[in-house]
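Chemist: Got a predicted structure plus its sequence, pasted below:
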Amino acid sequence: MMYDRKQWSDDELIDIYQQLLLPRMIEEKMLVLLRQGKISKWFSGIGQEAIACGVTHALQQDEWIMPLHRNLGVFTGRHMPLSTLFKQWQGNKDGYSKGRERSFHFGSAAHHVCGMISHLGPQLALADGVALAYKLKGEAKVAVAFSGDGGTSEGDFHEALNVAAVWDLPVIFIVENNGYGLSTPTNEQFRCAQIADKAKGYGMEGITIDGNNILTVIDTLKGVREYCIKEQKPYLVECMTFRMRGHEEASGTKYVPQHLFDEWKKKDPVENFEFYLQQTGVINAQQIDALKQNLKAHIEAELTKAYDTAEMMPDEQEELADVYAPVKPMPVPAVSPTSLITDSNNSRFIDGIRDGLYQSMQVHTNLVLMGQDIAEYGGAFKITEGFVQEFGKARVRNTPLCESAIVGSALGLSLEGYKSMMEMQFADFVTVGFNQIINNLAKIYYRWGQNADVVIRMPTGAGVGAGPFHSQSNEAWFTHTPGLKVVYPSTPADAKGLMIAAINDPNPVMFFEHKALYRSVSGYVPSHYYEVEIGKARVVQEGDDISIITYGSGVHWAMEYQQRHMNVSLHILDLRSLLPLDYSAIREAVQATGKVLILHEDNLLGGIGGEISAWISEHCFDMLDAPVVRCASLDTPIPFNIELEQQYLAKSRLDAAVKKLMKY
């Protein structure tokens, strides 16, 4: 292996050698502990250390890195205390994730290391968001994301690179090509000669380098970093290497031909660099032995500290409390933001949403809006029309059709203290960003204390003849996910107040907006800046006969029904928030009449009505004078034909449900 020492002094080369040697020695110790049953799982990076160590060495300490399983050198290169790392791998309370995550599925904002999820590809888009934050701040920094060769086949790889290229973001994408994705060789994963060849297709530069040559990695990354900062463009670096052990230790290596191990053993990054330093007189055998003894003593001392930890004592309340970042009271802005509306009763539902966004953009200069066609065009429903002229394209950003990457970018912005709102053009399209929402946004605070300050707007619902892919009520998908908040306003005033509250909230909020209400519902909306508290229901009207618990379009169906049936006295509760639910208000609604009808547009099976019904039966049974009745839409996809759609909707069965309850 040929090394070019360039400007490095002897002391610097020895320091690089020590950085390369430390993760190797830690790993060797971890493999012993694995055999002893003291850790449960290990993903070995032996043979690949030069990449993680070299990349980390080339960066500034405050530049974010998104590492994966085999990047121990990132963690040691950021000087994370070994005792805390050992506690993490043992699942101890004092690890970085309080025992909630294993191996390398954790991060540390203090060290600018972002914790991975098992799906691998989604990490790439987070680097886009971080780089966008650097760009908006005018900081000379890059973000770095790692991928394996297998991960480059995922759609998230394509989306992340495409967004980085289109937005001219200073991101370095590192691909560790070790020849196998678990057991599948690269010739069964892609057909291009090198992964770096893909870079041109995205309009970015790419290079393939020897990933086992530590000096090549450092020198290349330093040059690429300078390029990305100067040109404000992304770069793809493919590092050729080899995994000397299994995908993880339990998987073994029988699927790898022996000649590859023989070939790559000769290219061992630690042994070759050690030999080079000896051959050039930078270090001698005695110094190497002393260095190894010092590192071994350091590792053992840190392990001793790690073993000296309290026994895990599960605390249910602590677990529940750590699902969401605490919400701090939002101080009233010193200067009242300019409103797009006036104090009148003629504000439409869409106006409330728009004004909430507009005033939030004024209050939070770190708020970025993202979505398909939301800039000059104003979005599919014209909610952000005129915003780009007011706030500029840097903060009102059109996106490619990359829902997953944009959700990931929104999370990346959070790492650097930004707020973001992403518009799903239709709530139905959220399926292609589902993984980022469920596994990244929702879990990140619980996993390692990093909040996701993201609002995702979800134009939802039927009633406009848009068919099965533009009309779904899919809010229940998200109410099942701890870590998310789900709001669903029904009035213009609540739409504005909940939008402002959602943006002020440091947690990820799914903001459902019924499309049929946009221009059909009007009401009073205050022009001043205000919040409607998330998690608090609203009593629409009090009644004596039946309590209808509902939200969104269901509120208007119930009100219309009451106007046509004055012989029935309805108590109508608008939930407004579906996660968290206002259980106190639900209890009071049950107590008001003793008869409960849960009404929602979503399908019956799996809808949130089932959860509310179960809770009432469990906690309010003695208040009931009749079984809880659910009124929901048919368990079919949503049809296009208007007559079929009307039959599908829960509204068509509301009268029968009310009459059923009245008979008791």
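Modeler: Happy to help now that I have it.

Chemist: use CA for all of it now, contacts and neighbours both
Modeler: Fine.

Chemist: Could you pick out the longest helix of the chain?
Modeler: Assignment by DSSP state H gives helix 10-35 as the longest helix of the chain.

Chemist: for the helix or strand following that one, packing partners?
Modeler: Toward the C-terminal end, the helix or strand that comes next after helix 10-35 (DSSP states H and E) is helix 49-58. Using 3 or more Cα pairs under 8 Å, 6 or more residues apart in numbering; DSSP states H and E, the elements in contact with helix 49-58 are helix 10-35, helix 72-77, helix 214-231, helix 269-279.

Chemist: of the ones you listed, which approaches residue 413 most closely?
Modeler: When the helices and strands packed on helix 49-58 are compared by Cα to Cα, helix 214-231 sits nearest residue 413, at 17.9 Å.

Chemist: quick one: the closest one to helix 10-35, angle?
Modeler: 110 degrees (axes from the mean of the first three to the mean of the last three Cα atoms, to 10 degrees).

Chemist: gap between helix 214-231 and the chain center?
Modeler: On the basis of Cα atoms, centre = their mean, to the nearest Å, helix 214-231 is displaced by 28 Å from the centre of the chain it belongs to.

Chemist: And for it, what's in contact with it?
Modeler: 3-5, 50-51, 53-55, 57-59, 140-142, 169-172, 209-211, 233-235, 269, 273 (Cα atoms under 8 Å, 6 or more residues apart in numbering).

Chemist: let's bring in a second one:
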Amino acid sequence: MLTSTKSLITYDKKNLDDKTLLSLYKNMLKPRMIEEKMLILLRQGKISKWFSGIGQEAISVGVTMAMQKDEYILPMHRNLGVFTTREIPLYRLFSQWQGKANGFTKGRDRSFHFGTQEFNLVGMISHLGPQLGVADGIALASLLKNKKTVTAVFTGEGGTSEGDFHEALNVASVWQLPVLFCIENNGYGLSTPTSEQYNCKDLADRGKGYGIESFILDGNNILEVYATIKKLAESIRKHPRPILIEFKTFRMRGHEEASGTKYVPEKLMKEWSKKDPVDNFRAYLMENSLLNEKEDQGFREVILDEINEHLQLAYDEDDIIADVATELNDLYKPFQYTESTPSTKTKELRLIDAISQGLKQSMEKHNDLVIMGQDVAEYGGVFKITEGFVEAFGKERVRNTPICESAIVEAAMGLSIAGIKSIVEMQFADFVTSGFNPVVNYLAKSHYRWGQEADVVIRMPCGGGVAAGPFHSQTNEAWFTKTPGLKVLYPAFPYDAKGLLATAIEDPNPVLFFEHKALYRRIRQQVPINYFTIPLGKAALLKEGNDVTIITYGAGVHWALETLDNNPDISADLIDLRSLQPLDKDAIFESVKKTSRAIILQEDSLFGGIASDISSLIMEHCFEQLDAPVKRVASMETPIPFIEQLEEQYMAKGRFEEALKQLLAY
């Protein structure tokens, strides 16, 4: 704390009026006083955890006051001043921290892990990096809508070591996105000092490598922060581009309160305590007769009364009552399926053509729909599915991306937050591993956490049979059917691919759309030429019989059809699932109860695949009707190999016929 009555920080008020100066002070004082109250409540066990931003208020307040209220800010957990300066009612923040319904996450997440469209704020997730790419997407939407707005996003010095940081900066630079990247360099990532976090003098220097302007600011000097950010934001609105800001500051308390600060040298703590942004600015205002003790005490009393009043509102609020239906209903944004009827006029299309035609018709129907991916523009994608799209829709909507799957998935999330649908093409489904975190932790969980839909379709060219080896031939749908909040589609025919893709794009929830590469040019079918939809979660009964139920999807459908063609004496129901999440359980149960035998065929390796769950469901719901154990057939428990003879041995196709006959003979 500042012991002198004289400010130890040098301030330059420039042309700022007295009202603005006092507003800056009051906006810093408010989060400081809230924090002091929260630390008391933490010790009393009335809140569960606290991440303190004491000593960093000038950054949050200065940036927020420099922004327009309709501009998005993506803060971290030490940016309480962002939320209070945006004038969120305090009882809602208190309810959030106490897990009450008037918070923003219905007790499902804590701290600042939430967003609110009402106040144009998008909170962090614990993985730190993804919000940077999300900011790119929001800024891209600003460009596409010609809104001339700025997006500000925060990270700490520790977060700059994550790949998301570098990907987001690169994308923002290449696309010249109006983003303010704000690094709060506060000395420590939990207990790890900056000397062990990075090996450069200033993090701002990283901007140079990406062709981005960068600045270093005293993060404890509220006037420097406010005046500089205000000037830069005005410049970005006129000339859109990213700018990187490094705020030099210090974390005066532990990473969170349980961590303590024993690892911080006492001398360093004393030095920074003298630079307290609130105390120093208060001293400056008093030195210049802009504030006196009585006025300051009046400000504090008003804030304290507000804190106590709103705390009582939160205390008086009923606790959340756990309700299964509520939890399940909030997993996805409600989607009212509307049927678009297929025309009687058809054309024979390959699977690849049907997907391309479906994409094009969706781009025509949704006039702001954006496609993003590696080589999807002039080149038309590695499979030529988007060939000609640039000429039809322009480069603004058909966007080549750098090789950075994580940042592009995050940008798609940002577009959704800003109200724009998008499609991300993974060049190969295998490459989704480089964007796995935002898929399963951001897209999948956002609606459940704070009611924000992730209106994103991720196209996943997948599967073997093309001699492409372990990194281009995986069929990895089980990674995502395991993740609540995602929808997973896997069509086997051109007709289904086109209709399901249209529905996936209409659906405001995140959808992974698997496309089997070996079927792209091999499977043909008469497909309606118009735009049409197929409901999600409805399986197709391709053949009817009485002896056995065959359940499969993707390439497995064609393996099963070939087997049945070669064995006309086998009477089978053949179910093409088409949709893996949601799953048509009723179709499965109805068929199995009729035939009393079930075999599930998947291209994925056996253990942990979706066949295991379907088998369990059948055992739980149809056990009394079964005349034989449920049979699963899958590929080998190895990565998929390259050379033809090894790939053929790996595939489930070669084992299916024998397994089917064994089941029938049981």
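Modeler: Structure's in. What do you need? The model shown is predicted, which means the values in this text are computed figures rather than measured ones.

Chemist: Got a TM-score for the two of them?
Modeler: TM-score of the superposed chains, computed with TM-score structural alignment, normalised by the length of structure 1, equals 0.98; 658 aligned residues with a Cα RMSD of 1.2 Å.

Chemist: Of the helices and strands packed on helix 49-58 of structure 1, which stretch is the most buried?
Modeler: helix 72-77 (a mean of 24; mean count of other Cα atoms under 10 Å).

Chemist: which residues of structure 2 does that one align to?
Modeler: Helix 72-77 of structure 1 corresponds to residues 80-85 of structure 2 when matched by TM-score structural alignment.

Chemist: do stretch 163-178 of structure 1 as well
Modeler: Aligned by TM-score structural alignment, stretch 163-178 of structure 1 falls on residues 171-186 of structure 2.

Chemist: how long is the matching stretch end to end?
Modeler: 26 Å (Cα to Cα, to the nearest Å).

Chemist: Check which residues of that stretch are buried.
Modeler: Burial within stretch 171-186 of structure 2, assessed by neighbour count using 16 or more other Cα atoms under 10 Å, is assigned to 171-186.

Chemist: same question, stretch 429-437 of structure 2
Modeler: 429-432, 434-437.

Chemist: centre of the chain versus stretch 261-281 of structure 1, how much separation?
Modeler: Worked out by Cα atoms, centre = their mean, stretch 261-281 of structure 1 lies 40 Å from the chain centre.

Chemist: That stretch corresponds to what range in structure 2?
Modeler: Stretch 261-281 of structure 1 covers residues 269-289 of structure 2 once aligned (TM-score structural alignment).

Chemist: so where do the strands sit in the stretch 51-200 of structure 1?
Modeler: In the stretch 51-200 of structure 1, the strands defined using DSSP state E, counting those that start in this stretch lie at 65-66, 143-148, 171-177, 180-181, 184-185.

Chemist: Check the stretch 251-400 of structure 1 too.
Modeler: With DSSP E, counting those that start in this stretch as the criterion, the stretch 251-400 of structure 1 has strands spanning 344-348, 367-371, 396-398.

Chemist: got those as a markdown table, with distance to residue 250 of structure 1 and mean neighbour count columns?
Modeler: Converted to a markdown table, the strands of the stretch 251-400 of structure 1 look like this (distance: least, Cα to Cα, whole Å; neighbours: other Cα atoms under 10 Å):
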| stretch | distance to residue 250 of structure 1 | mean neighbour count |
| --- | --- | --- |
| strand 344-348 | 60 | 17 |
| strand 367-371 | 43 | 24 |
| strand 396-398 | 45 | 22 |
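
Chemist: which one of the ones you listed lies closest to residue 567 of structure 1?
Modeler: Using Cα to Cα, the nearest of the strands of the stretch 251-400 of structure 1 to residue 567 of structure 1 is strand 344-348, at 28.6 Å.
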